[in-house]
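S.K.: When you get a sec, could you give me coordinates for this:
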Amino acid sequence: MYGAPALPPDFVSLPYANPDAPKGGRIVFGNTGGFDSLNPFVQKGTAPWQLRFWGYESLMGRSWDEPFTLYGLLAESIRTAPDRSWVEFTLRPEARFSDGSPVTVEDVIWSYETLGTQGHLRYRGFASQIQSIVQTGERSLKINFNTDDRELALIAGMRPILKKAQWQGVDFTASGLDNIPIGTGAYVISDFEAGRNVTLRRNPDYWAKELPFRRGTQNFDEMRIEFYGDGTVLFEAFKAGELTVMREFNAEKWDAQYGFPAVLRGDVIKSEIPHQRPSGMTGFVMNTRRAPFDDWRVREAMLLAFNFEYINDTVTGGAQPRITSYFSSSELAMQPGPATGKVLELLEPYADALLPGALEGYALPASDGTARNRGNLRRAVDLLAAAGWTVQNGELRNAQGTPFAFEVLLRQGDGGNQTVIEIYSRALSRLGIQVDVSTVDDAQYAARIDQYDFDMTTFRRELSLSPGNEQRLYWGSDGVDVPGTRNLMGVASGAVDGLIDRMLATDSREEFTAAVRALDRVLTTGRYVIPLWQYDVGRIAHARKLRFPEQLPIYGDRTGFLPDVWWYDED
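M.R.: You can find the predicted model right below:
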């Protein structure tokens, strides 16, 4: 995207992979909930989230040490116009599906067209930006774009490639457990028990096992996912040795509850993985499609009533810092104080529509850390009154007499967030607000989220050092009324849309950074999410025989690290 790739054409392996890592062994993960599909590329059903990363590949692959660089994977070469208006890929002659059949240009074109029209919504936005796809040679194809967007040439290389012949006469959108997509990746599903477990085996004939991009990766012979009803049962299974690896997101639990016998014996190792990526956004999202959260003053009052300092101390021991904006802890984060320089220049055309704080500066409400949070609650009362909500007979009501009541939608097994909401609800009750908590299974949760059938729910968006077109999917105004997008809060902002456009069109790294910082300001001052704490370091407890390289990628523990560059060491 900017500059040149860091690795030379004759690189041996990715810098954070061990090219001499042994092959073999087994790794067992745990998920909460269940699954009713093994097709991760369609909107219907719930598939194990890991599947689209473990068994499927694209024309290009990402190095997690370089935010703006891709390397050839199924494609042996890439050509693109100086203005990025088109890109041409040439397939490697050795590229194969897991059944041994060759990957053809026809498979690639079919995959792009099918995913773009029938696949999961995350693939459809890119499809609308393609003017044409044409075969240009026995192993080459050219994609022409209809949009001025420099990132499209890279995104084009990241679509999963599936086998066209498998789906002739078969409804791709209806596939679930009965028809598992054939991919080109190193792993294939060898066994599963619906809703309970799924096992993948490494393909001994994997086509890319000697490719430098893959050297030292995909080292386990078997990878298995076990499913549990909730996080507590999952943790007990790990302590009992049923699982071999466990990610922990709570710093206090990491310190207090990982002293069980296997850790003391040294059979389980606690590893901490630093990273340089943005915080992303984790918290509770408010659906602005519905009253009362369509009023920014109400949303600010919700933030004021959320006693982060007290809740953080109660739940994590105060060990994890708060998320302060969507790109906090990175160079892309909005800067403190008033907007200046290029950021101000980018925001000024939208000044009349921006919410308070976007231009003059904004920081999340902070409490004194006590349980009562009186000062912030008083400010919340004033904002709610300005928005037309006053206490009448002990209940907060509007001018029409409608009580202020809302539902928090939680996924079954989400005990950690349930604890947070219980504390939060007690504070809201002091304002006269009634909170109802609904806990539903995975299928119901997914269906309600797809239809935006919620008032408030949990929210997590991981953000990268190279944000791009996915930002439209997350908070572009086109996703407000379309079911199934990731714009859960219902952002409909000309400033957001315009800043994403500027971010994607520029060929200047300086302007790109300014555009993201400006976008961060608009999203943060939109008061759409009540932020929680950062995952400032990755915490992984794992069996002693599981190892990883000493050199770590700048993204730390993210997709592309575990299990990709780990290995099993019997000794």
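S.K.: From here on, just use CA atoms for contacts and neighbour counts.
M.R.: Noted.
S.K.: quick one: furthest residue from the center of this protein?
M.R.: The C-alpha centroid of the chain is most remote from N393, which lies 43.7 Å away (Cα atoms, centre = their mean).
S.K.: Next up, the contacts around N287.
M.R.: Residues near N287 by Cα atoms under 8 Å, 6 or more residues apart in numbering: F293, D294, Y452, F454, D455, M456, L488, M489, G490, Y528.
S.K.: again, only using 10 Å
M.R.: Going by Cα atoms under 10 Å, 6 or more residues apart in numbering, N287 touches 293-294, 452-457, 487-491, 528-529.
S.K.: this one as well, want them side by side:
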Amino acid sequence: MTPIHRFGALAASLLLACLALPAAAAPQHALTLYDEPPKYPADFKHLDYVNPKAPKGGTFRQSSFGSFDSLNPYITKGVPADGIELIYDTLMTQSRDEPFTEYGLVAGKIEKAPDNTWVRFYLRPEARFHDGQPMRAEDVVFSFNALTKQGAPLYRQYYGDVTQVVAETPLQVRFDFKHGGNRELPMILGQLPVLPKHWYAERDFTHASLELPLGSGPYRVAQVKPGRSIRYERVKDYWAKDLPINVGQYNFDAMTFDVYRDNVVALEGLKAGQFDFREERTAKSWATAYNTPAVRDGRLIREELPNGNPSGMQGFVFNLRRPIFQDIRVREALSQLFDFEWTNRQLFNGAYRRTNSYFENSDMAARGAPSDAERAILEPLRGKIPERALSTAFSTPVTDASGMIREQQRTAYRLLQEAGWKIVDDKMVDAQGKPVSIEFLLAQPDFERVLLPFKRNLAELGIDLVIRRVDVSQFVTRIRLRDFDMMVGSFPQTSSPGNEQREYWSSVSADNPGSRNYIGLRDPAIDQLVESLIGADSRQSLIEHAHALDRVLLWGFYVIPNWYISTYRVAYWNHIGHPEVSPTFDLGINTWWIKPNVTPAVSDVTPPPAEGN
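M.R.: Predicted structure coming up:
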């Protein structure tokens, strides 16, 4: 064969080899979960829910509950300060008017393998830390390794399907995956905060410190009064301030958080003009505590803004690590004894709805009997999951709001008897003959009024509920140690649930002190449902798998569901402004501003004594 023929044959063989490979993925400005087009094109100017001409300036004052002793939010040690995430940039950032779409931030372009086995981020050359040092691929590699090896256990779980991270060039980094079945993984890697490798070279990443950290985001920490307050100042030469994704955002020159250890005192602080904004989470306060001259004359504004997010699940959480709660009949019996209807009418002014799903306020909430598609997911697990999950719609007990729950108490007593419990000398004893006493761990004083009627209902069946109030630091420590019987816990959801479900329900997270598997679930069937949900290949499949998981969790009676509301209740002084259009899936505080021509109002109320600030 002549040289020219040999060259032609070689070229032909190379062409055939290339044709056999998957087509190269083109770098993109945004990622979506199922590869649908993003809302905003590559040349968009700003997000629809911002005011691109919002004025910059002023100080935005907020309250913070509890305390803090750390400026490192990525480890299990210490309690981090509110707002600390404002100092760090991530590879990508999520728009708040789409279910789950991310746009480039530190990474200007993103390239994903056609078979979803890797993702590559192309860093912007202009990206800088606050000390002027450029952000480079080695910082991304350092950040990933620090979080997964030394950070809170949730990161090891969150990024568990990554096999390696490689800095291909100073501005190019690639993550390789164990398999292509985790569609969400490229997007959750986009949420990776980029930490400064050079700064941590002389510091212990695992140390809960109050040293002012080096960041890269729109704000820097300016002042810390340990356990009392923290002040952030806007970075005037922030490298990303003119990116379309940031236009109209981060408008305050400074943001402060003052610590309060009592929400009642914090509310009085708002009315006294000690801070500017409050999201009200207590229905009684919203209905009765804002009858002040400042509200009546429009200086202090009360407003309900739409909240399109799934409300998730808040409930009284059973710790299955305690033998007393391992019998499902016991958990169902105790669930019968929470009288939501009376609580809602007497304590909440009828403001709430009862939660009946772990994905409440969304299309992922299971309703009615299982569909054929849901049964197809659940049927292979028959005998390993509650039988009712295969056929019956779940619903919480409903009372007449009179405070008399005889029917629910009879049901509870029957279930407890089936579990081997009985009453001896007016005290309930368990199957081992031990008097039943349950400790309810609590950090929020205003929640005690909700628990007292529940305590009374248990006492009528001879069960002693001990309400143990502790401060926030003790509460966090005991939760991490799993040292509780029951507590108020929440499992927030997004419009596109994915890898975080492992953090809530999977066996591998049960022993991680930083995980949100508060319940202590170790159930192979639930593990399988979680993995199937993460691997869903379409929106419809995701919904069906969420329904299936929802049914199994509900019929397991792992929590006593609480309540939800589909709006944000906010109060703010009238020198604060916000866009006319709110983001669908967020309150959007970063889009608000200080009105330059409005003098901050001073309340008629005498300022209360500052507690902790």
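S.K.: Superposed, how do the two chains score by TM?
M.R.: Comparison of the two superposed chains (TM-score structural alignment, normalised by the length of the first structure) gives a TM-score of 0.96, and 562 aligned residues with a Cα RMSD of 1.3 Å.
S.K.: Could I get the contacting residues of the counterpart of the residue farthest from the centre of the first structure in the second structure?
M.R.: When the second structure is aligned by TM-score structural alignment, N393 of the first structure is paired with D425. Listed by Cα under 10 Å, 6+ apart, the contact set of D425 of the second structure reads G462.
S.K.: what about the residue mapped onto G369 of the first structure from the second structure, distance to T411 of the second structure?
M.R.: Aligned by TM-score structural alignment, G369 of the first structure pairs with A401 of the second structure. For A401 of the second structure, the distance to T411 of the second structure equals 17 Å [Cα to Cα, to the nearest Å].
S.K.: what do you get for Q540 of the second structure?
M.R.: Remark: distance between Q540 of the second structure and T411 of the second structure (Cα to Cα) = 37 Å.
S.K.: circling back: which residues touch the match of G369 of the first structure?
M.R.: Contacts here follow Cα under 10 Å, 6+ apart; on that basis A401 of the second structure touches D339, F340, E341, W342, T343, N344, R345, Q346.
S.K.: List only buried entries from these.
M.R.: For the contacts of A401 of the second structure, a burial check counting by 16 or more other Cα atoms under 10 Å picks out D339, F340, E341, W342, T343, N344.
S.K.: Reformat these into a markdown table and put distance to V50 of the second structure and secondary structure next to each item.
M.R.: A markdown table is the format used below for these (distance: Cα to Cα, whole Å; DSSP: H, G, I helix; E, B strand; the rest coil):
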| residue | distance to V50 of the second structure | secondary structure |
| --- | --- | --- |
| D339 | 42 | coil |
| F340 | 39 | helix |
| E341 | 39 | helix |
| W342 | 41 | helix |
| T343 | 39 | helix |
| N344 | 36 | helix |
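S.K.: farthest pair in the residues you listed?
M.R.: Spanning the widest gap among these are D339 and N344, at 8.7 Å by Cα to Cα.
S.K.: anything in contact with each of these two?
M.R.: Residues touching both D339 of the second structure and N344 by Cα under 10 Å, 6+ apart: A401, V450.
S.K.: what about the strand or helix carrying N31 of the first structure, how far off from the second structure?
M.R.: Here N31 of the first structure, judged by DSSP states H and E, is contained in strand 26-32. Between strand 26-32 of the first structure and the aligned residues of the second structure, the post-superposition mean distance stands at 1.0 Å (mean Cα distance after the TM-score superposition for the first structure).
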